[in-house]
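Peer 1: sequence first, predicted coordinates after that:
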Amino acid sequence: MRSEELFIGGQWSKPSTAERIEVVSPHTEQPVAQVAAAAPADVDAAVAAARTAFDTGPWPRLEPAERIAAIRRLGALYDGRRDQMAQVITSEIGAPISFAARAQVGLPAMMLTAFCNLAESYPWIEVRPGMYGADVHIRREPVGVVAAIVPWNMPQFLIATKLVPALLAGCTVVLKPAPESPLNALLLAELIAESDLPPGVVSVLPGDGAVGEYLVRHPGVDKVSFTGSTVAGRAVAAACAADLKRVSLELGGKSAAIVLEDADPQAVAAAVRSASLSNSGQICNALTRILVPARRSEPFTDALAVELSALTVGDPADAATQVGPLVSRRQQERVRGYIDTGEAEGARLVTGGATMPDGVDTGWYVRPTLFADATNSMRIAREEIFGPVLTVIPYSDEDEAVAIANDSDYGLAGSVFTAHPERGLRVAARIRTGTFGVNQGYTMDPFAPFGGVKGSGYGRELGREGIDGYTDTKSISVAAQG
């Protein structure tokens, strides 16, 4: 892996400074690699290459079919390195290897194909009859140079949701991975280099928040696509607004699982465990508020406790591990602080807690934790914890459950569980979120748009809408003949 260089404009280049990013294993707490850190001069070089490639290069001017073929070639290269990519992600962020292979790498591989399929039927050029007899030609054209900024928790998945549709649309991209997880992005850069995209089309610049801010504010960037915290998202939105720059934001969540009285406790517990704890709870659309009918709260709480207590916590490189460490000591301390806060606020600790898991001596681990008898006003019910902590909140009837679910600063995802799917659809229509599931945790379907409302951001990724976000719509009226 090319760790001493930066991938600028499709070529490996010496960085402008000697600064390095140290990547530390969340499991051993020991360094696993050092990589070159980008500085403002490197951002300038990458944006200049992207600007030239967009303004005068071939990529935006290729037929869509040619760009699709190029991305399919990249997908074939990606398939050949999936095992290596999963191992890299496990080493740098501590994701269990089974989850890394299935979701961290499997989903991006699937999306490469899915986006290409969508692009083949996408209406790049459409002709409509105008009101006055003229034909109206609708062209969907690339928005320009894209700054794609991704966090550490699902790095390849989040890169794919931005990079692939942007490239298919004809944009050029400067990608900034998080400093906690640069290795997988550099491995992807190697594959991009092998795929022979035109010069300037893609750059990969590992860097800290200051580098991200410089990239966002760069006058050569036409659109910013950002995934991260709501606090950081507000700053990105403000910076883009100053220059009237296009921006899409996929931010935090505090999603609710509404459990109706006719749902099966074991099925609910299994679905919630899968949807909320697969990445040690470090998932923006995790179901962390579990709303249960007050008169049947005990069987649902007990079933959840059994699921959480049975999870295997430990070495993420072990195929049997279900819950690995959190990404950093800071995150571990933050999540433990929320557990202490939950107890202090009066929620009942059912299982887990702020101590290390049994049999684990090192690493940034937190025990899978379940609170019950909570209220929606508690901090553990209102704030995004981003760890393996679930909170059970009782409700009296369906209307109150809907009110509790909507009483949140966030609006990313959610679910309803019921024996009657048509009732679930009626409940889903009442919840103010961008995405929702009936009898499942929200599934990241590459054909379904994903995104939030309120403090969870705006814009959509995945589906046809994922390509829409990287296009401008131009209408051309052609006068009628004769």
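Peer 2: Okay, I see it.
Peer 1: drop to CA atoms for contacts and neighbour counts, all remaining ones
Peer 2: Fine.
Peer 1: the nearest residue to T362 once chain neighbours are set aside: neighbour count?
Peer 2: Nearest in space to T362, with sequence neighbours left out and distances taken as CA to CA, 6 or more residues apart in numbering, is T28 at 6.3 Å. T28: 16 surrounding residues under other CA atoms under 10 Å.
Peer 1: what helix or strand is T28 on?
Peer 2: Using DSSP states H and E, T28 sits within no helix or strand.
Peer 1: can you show me the helices along the stretch 201-350 of the chain?
Peer 2: Counting by DSSP state H, counting those that start in this stretch, the stretch 201-350 of the chain has helices at residues 209-217, 230-242, 265-277, 297-309, 329-345.
Peer 1: comparison target, given below:
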Amino acid sequence: MTVQNVQSFVAGRWIAPGDDARQIASAIDGQVIAQAGGAALDMQEVLDFARSTGGPALRKLTFHDRARMLKALALELNKHKDALYEISYLTGATRSDHAFDIDGGIGTMFVFASKGRREMPDGQVYLDGSPEQLGKTGAFLGQHICTPLLGAAVHINAYNFPLWGMLEKLAPTLLAGVPAIVKPATDTCYVTELAVKIMLDSGILPAGALQFIAGGVGDLLDRLDCQDAVSFTGSAATALKLRSNPRLLGNAVRFVAEQDSLNASILGPDAEPGTPEFDLFVKEVHREMTTKAGQKCTAIRRILVPEDRIEAVSDALAQRLAKTVVGDPRDEATRMGALVSKGQKADVLARVAELGAEVQRLCGNPDDFADSAGAFLPPMLLLCADPDGAQRVHDTEAFGPVSTLLPYRDLDHAIALANRGGGSLVTSVITHDAGVARDVVLGAAAYHGRIYINDRTSMKESTGHGAPMPHMIHGGPGRAGGGEELGGVRGVKHYMQRTAVQGSPDMLTAIGGTWVPGATQKDGGAHPFTRRFGVLEIGETIVTAPRTVTLEDIAHFAEFTGDTFYAHMDDAAAKRNPFFPGRVAHGYLLLSFAAGLFVEPNEGPVLANTGLDNLRFMKPVSAGSAIHVRLTVKAKTPRNADYGEVRWHVTLLDQDGDKVAEYELLTMNAA
């Protein structure tokens, strides 16, 4: 077999492994398949290239430009999935495992691309919340904004997900406008290298946006400052070593860690044998023990079961595990492949030995694979009969196909046991009792980054205990590292600086690209509904003529709609209400009149009214009052080449100039 030279890509060039390169063996047969590292890389050059070339190029792009870039990268990787599958078999992963790593990673990029277009502006400043009025008149405001860090993001990834582990960090980083320096675990870096080559060869990324280090990072961390960030996935011991770097501490370098996690799954007290929840629980545990040969940071390590159901659960699990075919991941009959390396296999067996005094093995004999040339182990189900007296089962993680059954007396006991993990990425509860679910959340949420609840209602659509979703945060407190990744736009903010900006409405409008109430209003010279998306300007405003609201209007609206609430129909009853001076107009009548005042009726660039946000009724309107409307272009968001979304700030005022109602109208306008 030809030994692959895994190259680093830094400062715009590929660099081959050095004389001291580390050899990498196939997980399947132990044969050397690649070598990586050992090259003398100038880490200052790496950083300078990211900061001076990659960063400026990314920051010139808008969030929407970067989102389109992510989508293009995901499509490019999708075209090469078969090649990624083929090389990933050598890590011990089966075809179904590829769905988690390769398909999951590409899917994550698609999600961030979509969220970037839907939830972020077509600009370079992200507004974090609404403006805060800091003075009496509204002439002095505050606004929180987020802008990209001016340094680089260093991504140090684990061996178990060579593609997803890179892409789940890379997507929010690039969307933020920050260049990435990716360092994968050496054992599986050959998979990551192929994906990096695919992305770089596509020509989609600007120079310096992505660099790749095969091997060690040398003195890279010693060169970071407050504009850089480190995102790490791996062991707690390594995380502690890295985050303790004096340079990181002294410069307050952002450090996000996702590390050891003794995740638990709780079988609800209601989930008796024969119920859908019981069967679901057994299925979930089996899947988490065998997917990626248990090498998942979210895998179930502790199985919490009511005392009287330990035998039923252990029997059901043992039967499923006995049918799990372990072998060459390329074989279609295989249901669980190998661990990533013989070194990792030895580590798992060492951790199982540490657990030995507190547990008994119910199934799975590692001696069955003692003579294998590959890194194979059977799934091993353990039982800890005394979870209160035990310690190792709550602090020692065997990072492989190993899980331990623990009996609990009642739900409070189960929650306490789950929390003894010292902080986890995820705990699940399988129950059809909403009260049980609520109690687990209230009792365990503080110790867990995610709580996964499943039952017969959601089981067909649920994504699984061990599947982090890009929409939701991935991380956990304490032992799990105290960090958060993913979570949609929340993940993007890790690579941005939140800044409080204070000034006049005009200043905040200019900075954020969104009209702020009180800022200058512009006259576009024509009704804004007659102007196409591309020519409408932020702040463009019309003020309509007034319309007088009559008692007949109120009565007609009540009869026509059936809304005969007493405040609109009975003057005496309305006066007894502390909010009304007497009989008043319907709020939705006022909205209808407002539309009649500002709508341009003829065919034009306004294609559709898609809704309204933040509606507030501020002053009741009695018969005889005259209302008029002020309509202002607040924000514009392109949706495609044919049309874009316009957000209008709408204010209804009465004859005294008092605000009657306020809301934001959304329309789709032709480009």
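Peer 2: Yep, it's here. Please read all numbers here as calculations on a predicted model, not as lab measurements.
Peer 1: TM-score for these two?
Peer 2: Their TM-score after superposition, calculated using TM-score structural alignment, normalised by the length of structure 1, is reported as 0.92; 472 aligned residues with a CA RMSD of 2.3 Å.
Peer 1: from P155 of structure 1, how far off is the residue nearest to T362 of structure 1?
Peer 2: Per CA to CA, to the nearest Å, T28 of structure 1 is found 21 Å from P155 of structure 1.
Peer 1: same check on I93 of structure 1?
Peer 2: Taking CA to CA, one finds I93 of structure 1 at 9 Å from P155 of structure 1.
Peer 1: okay, the two: which has more neighbours?
Peer 2: A direct count of neighbours by other CA under 10 Å for I93 of structure 1 and P155 places I93 higher, at 27 against 23.
Peer 1: could I get the contacting residues of the closest residue to that one other than its chain neighbours?
Peer 2: Leaving aside its chain neighbours, I93 of structure 1 sits nearest to V327 (5.1 Å; criterion: CA to CA, 6+ apart). When contacts are counted by CA atoms under 8 Å, 6 or more residues apart in numbering, V327 of structure 1 touches 26, 93-94, 153, 180, 364.
Peer 1: helices - which of these land there?
Peer 2: Of the positions in the contacts of V327 of structure 1, I93 sit in helices, assigned by DSSP state H.
Peer 1: across to structure 2, which of the contacts of V327 of structure 1 hold up?
Peer 2: Retained in structure 2: 26, 93-94, 153, 180, 364, out of the contacts of V327 of structure 1 (criterion both residues aligned by TM-score structural alignment, their matches' CA atoms under 8 Å).
Peer 1: which one of the residues you listed sits in the busiest neighbourhood?
Peer 2: Neighbour-wise, the kept ones among the contacts of V327 of structure 1 (other CA under 10 Å) top out at G94, 32 neighbours.
Peer 1: to which residue of structure 2 is that one aligned?
Peer 2: Matched across to structure 2, G94 of structure 1 falls on G92, judged by TM-score structural alignment.
Peer 1: out of everything not next to it in sequence, what's closest to its match?
Peer 2: A338 (4.4 Å).
Peer 1: neighbours around the one you found, how many?
Peer 2: 32.
Peer 1: for the stretch 501-650 of structure 2, what spans make up the helices?
Peer 2: Secondary structure of the stretch 501-650 of structure 2 by DSSP H, counting those that start in this stretch: the helices cover 505-512, 551-561, 566-569, 571-576, 587-598.
Peer 1: select, out of those, the one closest to T651 of structure 2.
Peer 2: Closest to T651 of structure 2 of these is helix 587-598 (CA to CA; 9.0 Å).
Peer 1: in structure 1, what stretch matches that closest one?
Peer 2: Under TM-score structural alignment, there's no match for helix 587-598 of structure 2.
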